[in-house]
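**Student:** prediction below, plus the sequence it came from.
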Amino acid sequence: MKLVVRVKLLPTPVQAAALEATLHTCNQAATWAASVAFEKEARRPLELRKHTYAEIRFRWGLGAQAAQHAIKKTCDAYTALKANLRNGRYGRPGSRRHTRASGKPVVFRPQAAQPYDDRMLSWQHEQQTVSIWTTAGRLKNVAFTGQAEQLEVLAAHRRGESDLVFQGGKWFLIATCEIAEAAPNTHPAGFLGVDLGVVNIAVTSDGERHCGRRINRKREQDRKLRSELQKKNTKSARRRAKRHAGKEARRAKDINHKISKRIVAEAERTGRGIALETLTGIRERARLRKPQRTTLHSWPFAQLGAFIAYKAKRAGVPVVYVDPAYTSQECSKCHHTARGNRPSQAVFSCRVCGFVDHADHNASHNIRQRGWMAWVWGARSTAPELTLIT
């Protein structure tokens, strides 16, 4: 399976200037190539290369590999744009957004990421340095750092290209790693059901709750601060807003990593699989009061599901997905289903057998049972092919 590891570069001021100039030059070349691709309708690498390769090398002075990557990056951008247009990301055909997106060439930001292959970038893992190509020449002994686990994975499993990224005033290298999957557990002792929600981000059928109340309060504070800074719109307010940009997303990502790690570790320890609810349409299914809608729509449920899936795949833990319909209204003991079984958000009380439990805990039991039935009827584990380790 593929994992993506991000390590932080520690360049000197001179090295940082060379890296910045390299990104600007490569993205200028890619933007020009994108305009040629748009004009001549040449969206494939071989076809676009005939129109742009020599000019990119002559005008911008890029090396052969850098020129090839600029062309490929342009074609990849048009492929992504085509997929987004087809999937309705920019609205319906003929709408203003759709016409604006499809009616002009792709433009790359001056500091957009630049791919590097092994001819342009070499790693010295023992010294924790890299040798990297720039428009000013080859930079040697550029230091990098990261967590010990990251560096071990990087040294043992790195394969293919790496991306140079400038983000938040810091330099990063994002490397792709190929990791052998653990032998899958084809005879699980049962399944660990996981119910996802807003008040409790995740509740397992073992009774473990990952409460979201404290997290949601902090997120509400962040939203209020962001709103106040936007209304102020002074120079210092914009500077402060920029400093806090992405903070909420990074916190949510860290929480999702921790929750998924605990769930997978428990399933692996007990020899069980994991049953997750299908997340498709979760925002349309949930009926919430207006103050809660922002919380629902801003929490990355798909990211949490992806983290659980890839960690489980790496550990050999099977994962199945089940239909979550009526899991919150169905009694996990007698399976009577009725809206009246859930008198409040936190309480489940069966009208037939009298079973009482926490509503999310009851739902996780239903997901666990449906997961086991799905496995018996031939469902198999799935996981995403690419995940970021930070």
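**Tutor:** Arrived safely, thanks for sending.

**Student:** use CA for all of it now, contacts and neighbours both
**Tutor:** Noted.

**Student:** quick one: the helices in the stretch 1-150 of the chain?
**Tutor:** Ranges of helices in the stretch 1-150 of the chain, per DSSP state H, counting those that start in this stretch, are 13-40, 45-60, 64-86, 96-102, 148-157.

**Student:** just put those in TSV and tack on distance to Gly246.
**Tutor:** Formatted as TSV, the entries for those read as follows, by distance: least, C-alpha to C-alpha, whole Å:
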stretch	distance to Gly246
helix 13-40	22
helix 45-60	33
helix 64-86	23
helix 96-102	25
helix 148-157	22
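
**Student:** which among those helices is found nearest to Val7?
**Tutor:** Ranking the helices of the stretch 1-150 of the chain by distance to Val7, with C-alpha to C-alpha as the measure, places helix 148-157 first at 7.8 Å.

**Student:** flag every buried residue along the closest one.
**Tutor:** Gln150, Leu151, Val153, Leu154, His157 (16 or more other C-alpha atoms under 10 Å).

**Student:** contact partners of it?
**Tutor:** The list of residues contacting helix 148-157 from outside it, by C-alpha atoms under 8 Å, 6 or more residues apart in numbering, reads Val5, Arg6, Val7, His125, Thr145, Ala175, Cys177, Glu178, Ile179, Ile389.

**Student:** buried subset of the residues you listed?
**Tutor:** Applying 16+ other C-alpha under 10 Å to the contacts of helix 148-157, the neighbour count classes Val5, Arg6, Val7, Ala175, Cys177, Glu178 as buried.

**Student:** got another one to weigh against that:
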Amino acid sequence: MKLTVQVRLLPTPVQAAALEATLRACNEAATWVSGVAFEKDVRRNFALRRLVYDEVRARWGLGAQAAQHVVKKTCDAYATLRANLKAGNLGKPGSKRYRRAAGKPVCFRPRGAQPYDDRMLSWQTVERRVSVWTVAGRIKDVAFTASPEQLATLALHRRGESDLVCRDGMWFLNATCEIPEAPTNPDPVDFLGIDLGIVNIATTSDGEIMAGRELNRARVRERGLRARLQRKNTPSAKRRLKKRRRKEARRARDVNHKIAKHVVAEAERTGRGMALEDLTGIRERVRLRKPQRAAHSSWAFAQLGQFIAYKARKAGVPVVHVDPAYTSRTCAECGYIDKANRVSQAWFACRSCGFVDHADRNGSRNIRARAWELWRRGAPSTAPAPSRTPRSGTGRKRSITASDARCANPAP
């Protein structure tokens, strides 16, 4: 199973200048290569390399490996664009947004991530140093910081490429690691149902509630601060907006990681599988009033589901996704379904048998029961390798992500 370990580089000012010049050169070259690929309609790696390889090396002074990675990054960017177009993420074929996205070559941000292989980057994990190729020559003894667990993972399991990333003035290396998987438990004694929500981020069928009040209050504060700073529109306000733009996402990611780690550990300890709702397409199915839209849009249920999936796969815990229809209206005791059973956001009271429980706990019990029934019928574990590796999944690592390249109308 492939996971990505992120470590932070601590370069000197001279080293940082060399790294920045390298990213700019590589991304300028990639933008030019993208134009050639668009004009010639050549999107395959080796065919495109024959057209641009010599020019890339001569004009931007890139080494052989860097030039090859620039071409491969461009091809991967077009593969990502093609997948977004096919999936409808950029509108329907023939729409204005679709034509704008498909009608122009992909361009790359000056500080977009650049992949490095072992010929361009060497690790001294014990000394916490890396040696990195740059356009100014190879720079050695670039310090990095990481936790003891990350250092152990790097030393034992690092394989393949690493991505050099500059974000908010900080430098990072995302290193790909091959983590061994535990065999999936073929005979779980039961399932741990998990109901995902906004007010309560996760509620288990054991009755444990991971409330999201603190996270939601922080989101409201951040939205209010952004609104005030945007109204001011001064240079100082813009600097503060840029500094805080990822704070809410980092906080939500940290909370989701902690919740996923906790519930997977509980399922593993008790020999149970995990049951989740299949919430695919819920944003399109649900109609909300204007005050609720911001909270619903910032609900990171898909991220939490991905975290649970890869942590469960690593631990050998089976995961079953069930149909979420009527789980919040069905009585977990007698099975009676009625909209009126859901008295409020917090409470459930069955109109047939009188059973009263916390609404999310009742829903999680229904999820557990449905997963157990599916498993008895022979349903397989639905914890495949997620499609993205960095800190949120497993699977094949791509050299370019949607955040590194932008087209005329990028995917949301």
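**Tutor:** It's in. These figures come from a predicted structure and were not determined experimentally.

**Student:** TM between them?
**Tutor:** With the length set by TM-score structural alignment, normalised by the length of the first structure, the two chains reach a TM-score of 0.98; 390 aligned residues with a C-alpha RMSD of 1.2 Å.

**Student:** which of the helices of the stretch 1-150 of the first structure sits closest to Asn185 of the first structure?
**Tutor:** Of all the helices of the stretch 1-150 of the first structure, helix 148-157 sits nearest to Asn185 of the first structure, with 23.2 Å by C-alpha to C-alpha.

**Student:** moving C-terminal of that closest one, what's the next helix or strand?
**Tutor:** Toward the C-terminus, helix 148-157 of the first structure is succeeded by strand 158-167 as the next helix or strand (DSSP states H and E).

**Student:** what's the helix or strand for the residue most central in space within the first structure?
**Tutor:** With the centre of the first structure defined as its mean C-alpha position, the nearest residue by C-alpha atoms, centre = their mean is Gln303, 5.7 Å away. In this structure, Gln303 of the first structure sits in helix 301-315 according to DSSP H and E.

**Student:** compared with the second structure, how much does that helix deviate?
**Tutor:** The superposed helix 301-315 of the first structure is, by mean C-alpha distance after the TM-score superposition for the first structure, a mean 0.5 Å from where its aligned residues fall in the second structure.

**Student:** what of stretch 357-368 of the first structure?
**Tutor:** Compared with the second structure after fitting, stretch 357-368 of the first structure has a mean deviation of 0.4 Å; criterion: mean C-alpha distance after the TM-score superposition for the first structure.

**Student:** what about the strands in the stretch 101-250 of the first structure?
**Tutor:** Ranges of strands within the stretch 101-250 of the first structure are 114-116, 121-124, 129-134, 137-145, 158-167, 170-178, 191-196, 200-204, 209-211, based on DSSP state E, counting those that start in this stretch.

**Student:** of the ones you listed, which is nearest Pro93 of the first structure?
**Tutor:** Taking C-alpha to C-alpha as the criterion, Pro93 of the first structure comes closest to strand 114-116 out of those, the separation being 31.4 Å.

**Student:** tell me the most buried of the strands of the stretch 101-250 of the first structure?
**Tutor:** Looking across those with neighbours counted as mean count of other C-alpha atoms under 10 Å, the highest average goes to strand 191-196: a mean of 28.

**Student:** which part of the second structure lines up with that strand?
**Tutor:** Correspondence between strand 191-196 of the first structure and the second structure is established over residues 191-196, with TM-score structural alignment as the criterion.

**Student:** could I get the full set of helices for the stretch 201-350 of the first structure?
**Tutor:** With helices called from DSSP H, counting those that start in this stretch, the stretch 201-350 of the first structure shows them at 213-232, 235-244, 247-270, 282-285, 290-298, 301-315.

**Student:** out of these, which gets nearest to Met1 of the first structure?
**Tutor:** helix 301-315 (7.7 Å).

**Student:** to Asp118 of the first structure, which of the helices of the stretch 201-350 of the first structure lies closest?
**Tutor:** Closest of the helices of the stretch 201-350 of the first structure to Asp118 of the first structure is helix 301-315, at 26.2 Å (criterion: C-alpha to C-alpha).

**Student:** how about residues contacting that closest one?
**Tutor:** Residues external to helix 301-315 of the first structure that are found in contact with it (C-alpha under 8 Å, 6+ apart): 1, 180-184, 196, 253, 256-257, 259-261, 263-264, 268, 276, 279, 318-319, 381-385, 387.

**Student:** a markdown table for the strands of the stretch 101-250 of the first structure, including distance to Glu248 of the first structure?
**Tutor:** Rendered in a markdown table, the data for those read as follows (distance: least, C-alpha to C-alpha, whole Å):
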| stretch | distance to Glu248 of the first structure |
| --- | --- |
| strand 114-116 | 26 |
| strand 121-124 | 33 |
| strand 129-134 | 31 |
| strand 137-145 | 24 |
| strand 158-167 | 16 |
| strand 170-178 | 19 |
| strand 191-196 | 19 |
| strand 200-204 | 15 |
| strand 209-211 | 17 |
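
**Student:** looking at the ones you listed, which is closest to Pro324 of the first structure?
**Tutor:** Distances from Pro324 of the first structure to each of those were compared by C-alpha to C-alpha, and the smallest falls on strand 191-196, at 8.8 Å.
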